[in-house]
Structures are given as structure tokens and as C-alpha cells.
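Undergrad: return atomic coordinates for the entry below.
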Amino acid sequence: MEVKIGVQHAPREIVLESGQSAEEVESAVADALAGKAQLLSLTDDKGRKVLVPADKIAYVEIGEPAVRRVGFGAL
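TA: As a prediction, the model looks like this:
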């Protein structure tokens, strides 16, 4: 699952591939924005944790998993 997180006062967004489902990511974001958690905590495919302060989140975009293409042809 591709997740993009916009952070206030930061010129670049955070992009990660997460093994979590869309519902799990949405629930974590909702908890952070509702004040139940101080940090938005997500884990990427490689096991690294990404922590973002809840009050600095500008937006979160939850997308479909990216399919990696192999080869030189554009099919």
C-alpha cells in the first residue's frame, strides 16, 4: 500500500510502501488526528517505522500498491 504524508512547513512529502491495509492506515491517521495519539506511526515494507507528529500532518494520501515493472518495454 502506497502512503503519502504531507507535513506542514516541509517542502517534500513522505512516501512509503506499507504492508498495512488501507483500513489500518486510515485508523492510525484518524486516531492521530482525533488526539488519541501524539504521533502517527506507520511501518514500511522493510520494517522501518515512520513517526510524524499528529499536529504537523497536512494530508495523508492512501493509494494502491505499486506494481514493479521489470524490463525495458512499455507495455
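
Undergrad: from here on, contacts and neighbour counts on C-alpha atoms
TA: Noted.

Undergrad: for stretch 13-26, which positions count as buried?
TA: Within stretch 13-26, the residues that count as buried by 16 or more other Cα atoms under 10 Å are 16-20, 22, 25.

Undergrad: and the residue sitting furthest away from the middle of the chain, how far from K56?
TA: Most distant from the centre of the chain: G73, at 29.8 Å, with distances by Cα atoms, centre = their mean. Note on G73: its distance to K56, by Cα to Cα, to the nearest Å, is 41 Å.

Undergrad: all strands of the chain, in order?
TA: 2-7, 14-17, 39-43, 49-53, 57-62 (DSSP state E).

Undergrad: for those, give me CSV that also has distance to R68.
TA: Formatted as CSV, these follow (distance: least, Cα to Cα, whole Å):
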stretch, distance to R68
strand 2-7, 12
strand 14-17, 12
strand 39-43, 20
strand 49-53, 22
strand 57-62, 18
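
Undergrad: before we compare anything, build this one as well:
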Amino acid sequence: MDVRIGIQNSPRELGFESSQTAAEIEQAVAAALSGQSALLKLADEKGSVYVIPAAALAYVEIGSEESRRIGFVA
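TA: Here you go, the predicted structure:
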């Protein structure tokens, strides 16, 4: 799952591939934004964990679950 996170007052976005499903990511973001959790914690495919304060979230983009293509794409 491709995830992009915008952080307030930061010119760059945080982007990574996650092994979590779209529903799991959406649930974690909703919990952080509703105040149930002060932090948004997501893990990528390599095992790294990203912890972002909920107050600093600008946007979260959850991409499609797409398998990697082999070869050249025109």
C-alpha cells in the first residue's frame, strides 16, 4: 500500500510502502485525528516505524494496492 503523509510546516512529504491494508491505515488516521491517540504510528514494508504527532498532520494519501510491474511501462 502506497502511503504519503503531509506534515505541517514541512516542505517535503513522507512517502513509503506499507504492508498494512487501506482499512488499517484509515482506522489509525481516524483514531489520531479524533483525539483517541496523540500519535499516528505506521510501519513500512521494511519494518521501519513512523511516528507522527496527530497535531502536525496536514494530509494522508492512501494509494491503491497495486502489484509491481516487471519490465518497461510505456
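
Undergrad: out of the strands of structure 1, flag the one nearest D31 of structure 1.
TA: Closest to D31 of structure 1 of the strands of structure 1, according to Cα to Cα: strand 39-43, at 8.1 Å.

Undergrad: now the most centrally placed residue in structure 2, nearest residue through space, not along the chain?
TA: The residue lying closest to the centre of structure 2 (Cα atoms, centre = their mean) is V3, at 3.8 Å. Distances taken as Cα to Cα, 6 or more residues apart in numbering put I62 closest to V3 of structure 2, at 4.9 Å, once the chain neighbours are dropped.

Undergrad: isn't that neighbour right up against G6?
TA: No. I62 of structure 2 lies out of contact with G6 (Cα atoms under 8 Å); the separation is 11.6 Å.

Undergrad: just give the number of residues close to the residue nearest to E13 of structure 2 when sequence neighbours are not counted.
TA: Nearest residue to E13 of structure 2 in three dimensions, chain neighbours excluded: G6, at 4.7 Å (Cα to Cα, 6+ apart). Here the number of neighbours of G6 of structure 2 (other Cα atoms under 10 Å) works out to 17.

Undergrad: check contacts around G6 of structure 2.
TA: By Cα atoms under 8 Å, 6 or more residues apart in numbering, the contact set of G6 of structure 2 is 12-14, 57-60.

Undergrad: try 7 Å
TA: Residues in contact with G6 of structure 2 (Cα atoms under 7 Å, 6 or more residues apart in numbering) are 13-14, 57-60.

Undergrad: ok, V60 of structure 2 next?
TA: Contacts of V60 of structure 2 by Cα under 7 Å, 6+ apart are 4-6.
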